[in-house]
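K.L.:
Structure for this input, please:
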Amino acid sequence: MKITDVSVVVTSPGRNFVTLKIGTDEGVTGLGDATLNGRELAVASYLRDHVVPLLLGTDPHRIEDTWQLLYRGAYWRRGPVTMAAISAVDVALWDIKGKVAGLPLYQLLGGASRDRVATYGHASGRDLPQLFDSIRERLAHGYPAIRVQSGVPGLHRVYATPTAPDAAPDPANGFALPAVEDWDTGAYLRHLPRVFEAVRAEFGPDLPLLHDSHHRLTPLQAARLGKALEPYDLFWLEDCTPAENQEGLRLVRRHTTTPLAIGEVFNTVFDFQTLISEQLIDYVRASVTHFGGISPLRKLLDFAAMHQIKSAMHGPEDVSPVGTAAAIHLDLAVHNFGIQEYSGHSPLAHRVFPHSYTFTDGFLHPGDAPGIGVDIDEEIAAAHPYQQSYLPVNRLLDGTVHDW
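P.N.:
Below you'll find the model as predicted:
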């Protein structure tokens, strides 16, 4: 079997997705997700201009060899664009291998370690009544765990919460410029424990609750927050500080027993090396789409398992159904699974990417279709072309750019 055709599909069924499609001389095709939110065209170009020529004529079954070629052979290693491109190739080759074998991907990874995959959903509100309504809505959908994000008094735009009615509109010069959020760390640190106190009083002690600080705190501030949230028994505190400074997590760990989850912006095992070997985190948040694919992420999770650290793969709406499916297969197979983020996708995105995975009563299953179990309707995809868009940016009240 040889690779004879490779194409890159960029489409926007509600948001932008980049999909790699690999074809073979035996008519078997595979799909991989290469979406990098806000920088989608950079990955599409990397694939078309630099990766596709290397794949044509090669054996699709040589997954590990191809991965090493794309990683080591470029000389310029790592980085989100490179690793998203490599991920798309890796997942597409696993998809082909599963189809040739007539087996779903999780069977090639050792078979199922559980019957279904637990998820958490996102709840948010500008104030407590709106937040409570959002939590109830997620519970009605069956989510067994809830991520809680709250507005902060005095701030108009806060990550993952509804925009205040009087917030200034985004600028527009022919395309969507980044929305600008505002931030006050002191106000946030004072307000958030009160939010969780109210949520616990309303929903009781048994509901698993999560929270995402989204990289906005220093290690000392993160330690203070983790300590303040201990009475409310969080399932985890996510991205409490920018973890590129891995040593900073030592300070956080020394001062709080609140579980920590980190890694959605990481690309390789080197980003996690200290965090895992010193057990500075409890959950690995890397995604298949941004970590180079199934092959390296399975190795990372085996490394994490040696240190009693569990998986919690990134699952936002900007990981396409192709990337979502790959994650669910890995979730089902690995022993040290923790929980899967699941934001879902729009009905139109589901039409572009018909799939075998299911979401029932808060749990996912990849289905038993051969490969990853996702197809792409290229006609519908073509009817929804790329739309220029950006992730928001964050500024302190004095105008200084801050972490988003």
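K.L.:
going forward, measure contacts between C-alpha atoms and count neighbours the same way
P.N.:
OK.
K.L.:
Any figure for the gap between the residue nearest to the spatial centre of the chain and Ala305?
P.N.:
For the chain, the residue whose C-alpha lies nearest the mean C-alpha position (Cα atoms, centre = their mean) is His314; its distance is 2.4 Å. Distance, His314 to Ala305, by Cα to Cα, to the nearest Å: 18 Å.
K.L.:
isn't there a helix covering the residue nearest to the centre of the chain?
P.N.:
No. Applying DSSP: H, G, I helix; E, B strand; the rest coil, one finds His314 to be coil, outside a helix.
K.L.:
in the stretch 201-350 of the chain, which spans are helices?
P.N.:
For the stretch 201-350 of the chain, applying DSSP state H, counting those that start in this stretch gives helices covering 219-229, 248-255, 269-277, 294-305, 321-333, 347-352.
K.L.:
buried stuff in the fourth one?
P.N.:
Think helix 294-305. Within helix 294-305, the residues scored as buried using 16 or more other Cα atoms under 10 Å are 294-298, 300-305.
K.L.:
Distance to Asp90 added to the residues you listed, as CSV?
P.N.:
Formatted as CSV, the buried residues of helix 294-305 follow (distance: Cα to Cα, whole Å):
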residue, distance to Asp90
Ile294, 7
Ser295, 7
Pro296, 9
Leu297, 11
Arg298, 12
Leu300, 15
Leu301, 17
Asp302, 18
Phe303, 20
Ala304, 21
Ala305, 22
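K.L.:
Now name the helix or strand holding Leu70.
P.N.:
Under the assignment given by DSSP states H and E, the secondary-structure element containing Leu70 is helix 63-72.
K.L.:
another one to check against the first:
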Amino acid sequence: MKIADVRVIVTCPGRNFVTLKITTESGLTGVGDATLNGRELAVASYLNDHVRGLLLGRDASQINDIWQYLYKGAYWRRGPVTMTAIAAVDTALWDIKGKAAGMPVYQLLGGKARDGVLVYGHANGATLDEAVAEVGRYLDRGYRAVRVQCGVPGLATTYGVGKDRDFYEPATAGPRPEEAVWATEKYLDFAPKLFDAVREAHGFGFHLLHDVHHRLTPIEAARLGRAAEPYRLFWLEDPISEELQEGFRLIRQHTVTPIAVGEVYNSIWDCHRLITEQLIDYIRTTVVHAGGITHLRRIFDLAALYHVKTGSHGATDLSPVCMAAALHLDISVPNFGIQEYMPHTPETDAVFPHSYRFEDGMLIPGDEPGLGVDIDEELAARYPYRQAYLPVNRLEDGTMHDW
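P.N.:
Predicted structure coming up:
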């Protein structure tokens, strides 16, 4: 199965996506997600200028060797651009291998370990009443787990709150990022009130999640975790900036609220200490940013040894190609926890036809050979790339802060 063609497809059906399509001499094709939100063209260039020529003529069935070749052969290892590019290649090769075998990828990973993949939706509102009502709307749609985000009184904008309740997209088109203003003390005062209002209105019969988005210090996160304990959060996500992993030890000393982190990690070495020292409860690394199915499976296997469950990132900056790949891995690993799921727009779904489906609070991967997802190149060409950035964040005195 020699590789005959490698193409990078950039499209913007409402937001930017980068897709790698690999074709073998026999005509089998595979697709991989190469989207890095706000830095999409950096990965496209990496693939076109440095990877494409290395793949032509290689045996597409040798996934492990190609992964190591691209990782070790570059000398400059890891980093989001490199690992996203490797992930795209790896995912596309798994897609090809599944098609060659006539099996869905999850069968190549050992088969199903569960009937479906539990997912959580994103309820948000500018006000407390709106957020509480949105949680109810997700429950009415069959979700068993809901993440809630809400506007903070006194702040003009808040992470997780968008103009479109169904298709939240923080990246905005333009030559520069939007700038937001943040006040930790206002957030810490308000967040427990949000949890209380949601539980008062909807009870404890579903999983409730919340994302801090890296904005607190360890002791502030510990304070929030302790305040949230009566409301039994499924997890508190990304409570602190993830560079200083020792900080998670301080959080652990003060609260039993479960902690989830890892969407910005791109290798097993980034999260090794957090997992092996049991400083977290859920690891949120993704197929597209952590080296593809091959490397993410290594991370999940390590996590399983230390009672850490999976909870992969799944926002709309990950294309349906990545979501399909995630589901095949999710449904096969023993330590699956939950999968983030933000439905894509109809335009995106049309560009990326796929067979996975939402049913009774879960996503079910398709049974077609490979990943069960493709890209409509003719339709994709109708949506040219538009420069867009994620916002940046400042404190009220103008200091740059984690967004």
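K.L.:
which ones are touching the nearest residue to the residue nearest to the centre of the first structure once chain neighbours are set aside?
P.N.:
Among residues not flanking His314 of the first structure along the chain, Ser287 sits closest, at 4.9 Å (Cα to Cα, 6 or more residues apart in numbering). Shown in contact with Ser287 of the first structure (Cα atoms under 8 Å, 6 or more residues apart in numbering): 264, 297, 313-315, 327.
K.L.:
Then Gln68 of the second structure?
P.N.:
Neighbouring residues of Gln68 of the second structure by Cα under 8 Å, 6+ apart: there are none.
K.L.:
repeat for Asp95 of the first structure
P.N.:
29-31, 105, 370-373.
K.L.:
Could you do Val146 of the second structure as well?
P.N.:
Contact analysis of Val146 of the second structure by Cα under 8 Å, 6+ apart lists 120-123, 135, 138-139, 206-209.
K.L.:
any idea how far Val373 of the second structure is from Ile240 of the second structure?
P.N.:
Using Cα to Cα, one gets 35 Å for the distance from Ile240 of the second structure to Val373 of the second structure.
K.L.:
What of Ala388 of the second structure?
P.N.:
25 Å.
K.L.:
same question, Leu236 of the second structure
P.N.:
Here Leu236 of the second structure is placed at a distance of 32 Å from Val373 of the second structure (Cα to Cα).
K.L.:
just Tyr341 of the second structure next, same as before
P.N.:
Following Cα to Cα, the distance that separates Tyr341 of the second structure from Val373 of the second structure is 16 Å.
K.L.:
Most widely separated two among the contacts of Ser287 of the first structure?
P.N.:
The most widely separated members of those are Leu297 and Gly315, with 14.3 Å between them, by Cα to Cα.
K.L.:
tell me the most buried of the helices of the stretch 201-350 of the first structure?
P.N.:
With neighbours defined as mean count of other Cα atoms under 10 Å, the helices of the stretch 201-350 of the first structure peak in mean count at helix 321-333, which reaches a mean of 28.
K.L.:
what angle do that one and helix 294-305 make?
P.N.:
Calculated by axes from the mean of the first three to the mean of the last three Cα atoms, to 10 degrees, helix 321-333 of the first structure forms an angle of 40 degrees with helix 294-305.
K.L.:
Do a quick rundown of the strands in the stretch 101-250 of the second structure.
P.N.:
Assigned by DSSP state E, counting those that start in this stretch, the strands in the stretch 101-250 of the second structure fall at 117-125, 145-150, 172-173, 179-182, 207-211, 235-237.
K.L.:
Those: which one's closest to Asp360 of the second structure?
P.N.:
Between Asp360 of the second structure and the strands of the stretch 101-250 of the second structure, the shortest separation by Cα to Cα is 9.0 Å, and it involves strand 117-125.
K.L.:
and the closest one, how far out from the chain's middle?
P.N.:
Its chain's C-alpha centre and that of strand 117-125 of the second structure lie 13 Å apart, by Cα atoms, centre = their mean, to the nearest Å.
K.L.:
and it, what does it pack onto?
P.N.:
Using 3 or more Cα pairs under 8 Å, 6 or more residues apart in numbering; DSSP states H and E as the contact definition, the elements that strand 117-125 of the second structure packs against are helix 128-140, strand 145-150, strand 339-340, strand 362-364.
K.L.:
Please work out which of those is packed deepest.
P.N.:
The densest packing among these, expressed as mean neighbour count by mean count of other Cα under 10 Å, is seen in strand 145-150 with a mean of 25.
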